[in-house]
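K.L.:
Predicted model and sequence below, questions to follow.
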Amino acid sequence: MIVYRLCKEKYKTDLSGKGAEKAGGRWNSKGTAVVYTCNSRALCTIEIAVHTPLGNIPLDYHILKIEIPDNKSIIYQLKKSELPENWKSLPHPNSTQIIGDNFIRENKYLLIKVPSAIVKGDYNYLINPYHKDFSKVKILETELFEFDERLFVK
């Protein structure tokens, strides 16, 4: 399985999840390391765009192509019935952070597949950096990524 990640150049080889651990996110609270990835380059682009103020074009980003072992037993797919009613709300609810924190704490799966709050039908994949199969996660390539400035026009 291939997933993608956009990050600043200085983090292009870092899959530790420390950035998410410091900041927290929709699917993890501060103090919980997790690596956010997407099922497509396009979703990565939109994920960065919605978190960037208009008028600011992100610079110095790289797109990572990441290989995950093709083993269904290491991927947990979050069921719609497990999603809190307000899972897409802004600011993100604590209930989604609890889901991600539990995923990491239980350490049963390498990945959890969660729906994108931005693009219906697309998915984010959160990688557990503590899972026993984490060493099998490989960055296949990195490439400088240039955002289309039209995404950031006021």
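P.N.:
Ah, there it is.

K.L.:
only C-alpha atoms for contact and neighbour calcs from this point on.
P.N.:
OK.

K.L.:
In contact with residue 112, which residues are there?
P.N.:
Taking Cα atoms under 8 Å, 6 or more residues apart in numbering, we find residue 112 in contact with 75-78, 103, 125-127.

K.L.:
can you list the residues you listed in TSV and add neighbour count and distance to residue 85?
P.N.:
Shown next, in TSV, are the contacts of residue 112 (neighbours: other Cα atoms under 10 Å; distance: Cα to Cα, whole Å):
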residue	neighbour count	distance to residue 85
75	19	23
76	17	20
77	14	17
78	13	14
103	22	19
125	24	20
126	25	20
127	26	24
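
K.L.:
Can you name the two of these that sit furthest apart?
P.N.:
Farthest-apart pair in those is 78 and 127; separation 13.6 Å (Cα to Cα).

K.L.:
second one coming, line it up with the first:
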Amino acid sequence: MLTIHRLVPKRFKDSCWFGYVPAETAEASRWNHAGTNILYAAEHPALAALEISVHVGLIQLIGKYAHGIAKMPEELHSSLADIVSMPKNWQMDCSWTRDVGEQFVHDQWNVVLKVPSVIIEDGWNYLINPAHPEFSQLQLETRDHFIIDNRLAGK
């Protein structure tokens, strides 16, 4: 059984696992083009927090985020490394990563795709396709709070 973690602003807690913006208005990100709904998760809540903090800062996480947890059988996820060869310096090539994410969603490779983290060398993130026919097999939970120590924000 694989367990992954997703953090979302508390105001979007109820839509944590379905995307909190309509797919057609989704902004481009590391692994998706604008208009494609991919949910981002991480192997550990600490990595999920770090991934968000590069965009909003750690202080913004304190008391403002909910913690989503998904559990799934191993067969519901694939690893990018088993599907494509990673180009050298892939971290700097957002067009390549976005194209991979598009293929993952449109060709429905699997419900979840394991991809390397850009910010932590040996960390793993997970892309989730909520439109995949087997998405309902994920065991989803959302907790009201994501607890982070105030000292991380210099308090």
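P.N.:
All right, it came through fine. Owing to the predicted nature of the structure, the values given are computational and were not obtained by experimental measurement.

K.L.:
Excluding covalently adjacent residues, which one is nearest to the residue most central in space within structure 2?
P.N.:
Centrality entry for structure 2: nearest residue to the mean C-alpha point is residue 40, 1.3 Å, by Cα atoms, centre = their mean. Closest residue in space to residue 40 of structure 2, ignoring its immediate chain neighbours: residue 127 at 5.0 Å, by Cα to Cα, 6 or more residues apart in numbering.

K.L.:
swap in residue 109 of structure 1?
P.N.:
Per Cα to Cα, 6+ apart, closest to residue 109 of structure 1 is residue 74, 4.7 Å.

K.L.:
Please work out how many residues are found near the one you found.
P.N.:
Neighbour count for residue 74 of structure 1, taken as other Cα atoms under 10 Å: 16.

K.L.:
isn't it right up against residue 103?
P.N.:
No. At 11.7 Å, residue 74 of structure 1 does not count as touching residue 103 under the criterion of Cα atoms under 8 Å.

K.L.:
Overlap in contacts, those two.
P.N.:
residue 109.

K.L.:
shouldn't residue 76 of structure 1 be in contact with residue 107?
P.N.:
No. Using Cα under 8 Å, residue 76 of structure 1 is not in contact with residue 107; the gap is 10.9 Å.

K.L.:
any idea where the strands of structure 2 begin and end?
P.N.:
For structure 2, the strands defined by DSSP state E cover 2-9, 39-42, 65-72, 77-79, 112-116, 124-128, 139-143.

K.L.:
all helices of structure 2, in order?
P.N.:
In structure 2, the helices defined using DSSP state H lie at 45-56, 80-83, 94-106.
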